[in-house]
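Trainee: Structural data only, the sequence is not supplied:
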């Protein structure tokens, strides 16, 4: 029986996957979390064999979680289950270590198929994501700019800014000085050529760092 983690911020979806999609005779759900940081920490501690992961999560987004998993628990198989997808995001998630991606608009049969294949070491992409992946492969420039030019710290700060945290709050949350937080904020604004919080927030939403509900 494979051990499973579900990291998804919408409670109803998390419970639906756990109770209606996962086969309890084959999978043991040992972690359920709606918070990216808490879910990531729990996985690093308990090392589940398989993770169902949303992209837009509070405190730590799915892309950053994948990068941490790739370094700390590379044997864990990860299936992205998200309502947001774009060619650049799909490519970035694959580069970060995702083994599959099923869109939330897909039938539950697609999710079950993705769970079965990815948990057993394969790769699986829902029909919409497969189309986006072909677009990303056809246009290599699609991920050569934008979010990918930001450092890990700048992406963290972008997410926190979009979640309405002040510079002082960001500094405290990341255990850095206010001046350092200000410098990171200035650098990411310069790189993205965006110069107000509203623009940064729209950018974060469009690139799958947060959802409108977060």
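Mentor: The structure has been received and is ready for your questions. Note that this is a predicted model, so its numbers are computed, not measured.

Trainee: alpha carbons only for contacts and neighbour counts from here, please
Mentor: Fine.

Trainee: Report the contact partners of residue 207.
Mentor: Shown in contact with residue 207 (CA atoms under 8 Å, 6 or more residues apart in numbering): 89, 147.

Trainee: ok, second structure coming up, stack it against the first:
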């Protein structure tokens, strides 16, 4: 019996070649972006459509490109990973977010999962696990770094947030704290967030009051301790 060859263009759905995955990378370190791109481009059907160096640029790119997966460094300038994730999920619900960070912190994992991230991977595991993580997210499945097992993931997603330094601040207060800790003036923060300098001062004062802080130096130490900025 002669077997008829089926052209790949006529294959039924599910039997065709590997589906294309469009990816955005956001990290303020060029060497990291280059390394991530090199790992991902080993898959012929995957395309890195753009790179970003801070949270604001990443948000603009995601809004324009609507990628399947956004790989986001948690400690981005202007807007950290949790803040950026929340905004990405609002403007591009089809984009799954993988937080890619040097910090193996349960506090940060809770923060980004509550914001809507589907994955969390420590940078030291990138060579072995990055492709696996992107594969999972492209199939709308969660992926977390190996030490944080699935049982813990389910518990964190299901449980209410526990009170703590990070959760006592509103999202806007965290944005202001991060930008101040990065060295921005009230005018600079107001330009980034498109609010008045007076409103910036109000958010800053509110955050410092909640945290029991008296000086900008103490606010910077808080931001570093809670991974809002890198030292």
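Mentor: Nice, I can see it. Note that the structure is a prediction, hence the values are computed from the model and not measured.

Trainee: Overlay them and tell me the TM-score.
Mentor: Scored by TM-score structural alignment, normalised by the length of the first structure, the superposition of the two chains gives a TM-score of 0.89; 209 aligned residues with a CA RMSD of 2.1 Å.

Trainee: which residues of the first structure fall in helices?
Mentor: 11-16, 36-46, 62-72, 87-96, 108-119, 127-138, 152-162, 167-174, 178-192, 197-206 (DSSP state H).

Trainee: Identify whichever of those lies nearest to residue 56 of the first structure.
Mentor: Counting by CA to CA, residue 56 of the first structure lies closest to helix 62-72 out of the helices of the first structure; the figure is 6.3 Å.

Trainee: coming back round to it: between the helices of the first structure, which one is closest to residue 53 of the first structure.
Mentor: So among the helices of the first structure, helix 62-72 is nearest, using CA to CA, at 6.6 Å.

Trainee: buried stuff in that closest one?
Mentor: Neighbour-count burial for helix 62-72 of the first structure flags 62, 63, 64, 65, 66, 67, 68, 69, 70 (criterion: 16 or more other CA atoms under 10 Å).

Trainee: Distance check, the equivalent of the fourth one over in the second structure against residue 187 of the second structure.
Mentor: Yep, that's residue 65 of the first structure we're talking about. Per TM-score structural alignment, the equivalent position to residue 65 of the first structure in the second structure is residue 84. The spacing between residue 84 of the second structure and residue 187 of the second structure, counted by CA to CA, to the nearest Å, is 22 Å.

Trainee: Also residue 88 of the second structure?
Mentor: In terms of CA to CA, residue 88 of the second structure sits 25 Å off from residue 187 of the second structure.

Trainee: and if you look at residue 83 of the second structure?
Mentor: Taken as CA to CA, the span from residue 83 of the second structure to residue 187 of the second structure is 21 Å.

Trainee: can you check residue 76 of the second structure too?
Mentor: From residue 76 of the second structure to residue 187 of the second structure the distance is 20 Å (CA to CA).

Trainee: okay if I get the buried residues of helix 62-72 of the first structure as CSV plus distance to residue 2 of the first structure?
Mentor: Below are those laid out as CSV (distance: CA to CA, whole Å):
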residue, distance to residue 2 of the first structure
62, 22
63, 23
64, 24
65, 20
66, 19
67, 22
68, 21
69, 17
70, 19
